[in-house]
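Novice: Quick check, what structure comes out for this input:
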Amino acid sequence: MPWLILFLAGLLEIVWAVAMKQSHGLTRPWPVAIMLGGMIGSFWLLAIAMRQMPLGTAYMVWTGIGAVGSFVLGLVLFSEPVSAARLVAAGLIVAGIVTMKLAS
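Specialist: I've put the predicted structure just below:
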């Protein structure tokens, strides 16, 4: 169950990162509200997951989900540049997340 909660926390991290981008420097109220709600929910779920998980594992997986998810949505929603190096870097983060799960 803590892994599911951690996964949901990571998804909310993606939500707040995309909302922050959409806020145009915190100047648009609805994206800012979504960003703040996503942040609160993400931190809350992370804290719940950390009750049963080691700090390092939980934090690394949480940031990894947020980083890779934000990277993918940046490619899809904002037409950010794709390069082999960026794809390899994202793949290494995913490999790290999978390795942490297998090691737990």
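
Novice: contacts, neighbours, all on C-alpha from now
Specialist: OK.

Novice: Determine how far stretch 75-93 lies from the middle of the whole chain.
Specialist: 15 Å (Cα atoms, centre = their mean, to the nearest Å).

Novice: ignore the last one, stretch 53-63
Specialist: 12 Å.

Novice: who's in contact with that stretch?
Specialist: Under the contact criterion Cα atoms under 8 Å, 6 or more residues apart in numbering, stretch 53-63 has outside partners 2, 6, 7, 9, 10, 13, 46, 49, 50, 97, 100.

Novice: of those residues, buried ones?
Specialist: Buried members of the contacts of stretch 53-63, scored by 16 or more other Cα atoms under 10 Å, are 2, 6, 7, 9, 10, 13, 46, 49, 50, 97.

Novice: To compare with the earlier structure, here is another sequence to fold:
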Amino acid sequence: MAWIFLLVAAFFEVLFAMGMKYAEGFTRPWPSLLVVVAAVAGIWFLTLSMRVLPVSIAYPIWTAIGTLGTVLLGFLLLGEALTPSKLVSVGLIIVGVAGLR
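Specialist: Next comes the predicted model:
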């Protein structure tokens, strides 16, 4: 169950990051509310996962999934470039988290 909580937490982490773009500096009410709710939910589910998982595993995986998801959605939804250096960096994140596991 801890891994499911961690995946849900990571989903909210991506939602939080993407929501910040759409909130435009907290000038748009609904996206701003989404940012706050996603941040609280993400941290709450992360905390639930840490009842079982060590912090040295749960937190890096949470941030890595959040980073990877944000890079992917930035590309798909916002038209951000996937440069070779960005792709190498994403690969290094994956290797780094796999090394922790």
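
Novice: And the TM-score between them?
Specialist: Once the chains are laid over each other, their TM-score by TM-score structural alignment, normalised by the length of structure 2 reads 0.93; 101 aligned residues with a Cα RMSD of 1.2 Å.

Novice: closest to residue 91 of structure 1 among the contacts of stretch 53-63 of structure 1?
Specialist: residue 97 (9.9 Å; Cα to Cα).

Novice: mean offset of the longest helix along structure 1 relative to structure 2 (after superposition)
Specialist: Using DSSP state H to define each element, structure 1 has its longest helix at helix 55-78. By mean Cα distance after the TM-score superposition for structure 1, the fitted helix 55-78 of structure 1 averages 0.6 Å away from its aligned residues in structure 2.

Novice: Tell me the buried residues in the helix or strand following that helix?
Specialist: Using DSSP states H and E, the helix or strand that follows helix 55-78 of structure 1 towards the C-terminus is helix 84-103. Burial within helix 84-103 of structure 1, assessed by neighbour count using 16+ other Cα under 10 Å, is assigned to 90, 93, 94, 97.

Novice: isn't the third one right up against residue 69?
Specialist: If I follow you right, that is residue 94 of structure 1. No. The pair residue 94 of structure 1 / residue 69 is not scored as a contact, 10.1 Å apart, by Cα atoms under 8 Å.

Novice: Run through the residues that contact residue 31 of structure 1.
Specialist: So residue 31 of structure 1 contacts 19, 20, 22, 23 (Cα under 8 Å, 6+ apart).

Novice: which residues does the first one contact?
Specialist: When you say that, I think you mean residue 19 of structure 1. So residue 19 of structure 1 contacts 31, 32, 34, 35 (Cα under 8 Å, 6+ apart).

Novice: May I ask which of those residues has the most neighbours?
Specialist: residue 35 (25 neighbours; other Cα atoms under 10 Å).

Novice: Now that one: closest residue in space, sequence neighbours ignored.
Specialist: Nearest residue to residue 35 of structure 1, sequence neighbours excluded (Cα to Cα, 6 or more residues apart in numbering): residue 16, at 4.1 Å.

Novice: Just give me the neighbour total for that neighbour.
Specialist: 25.
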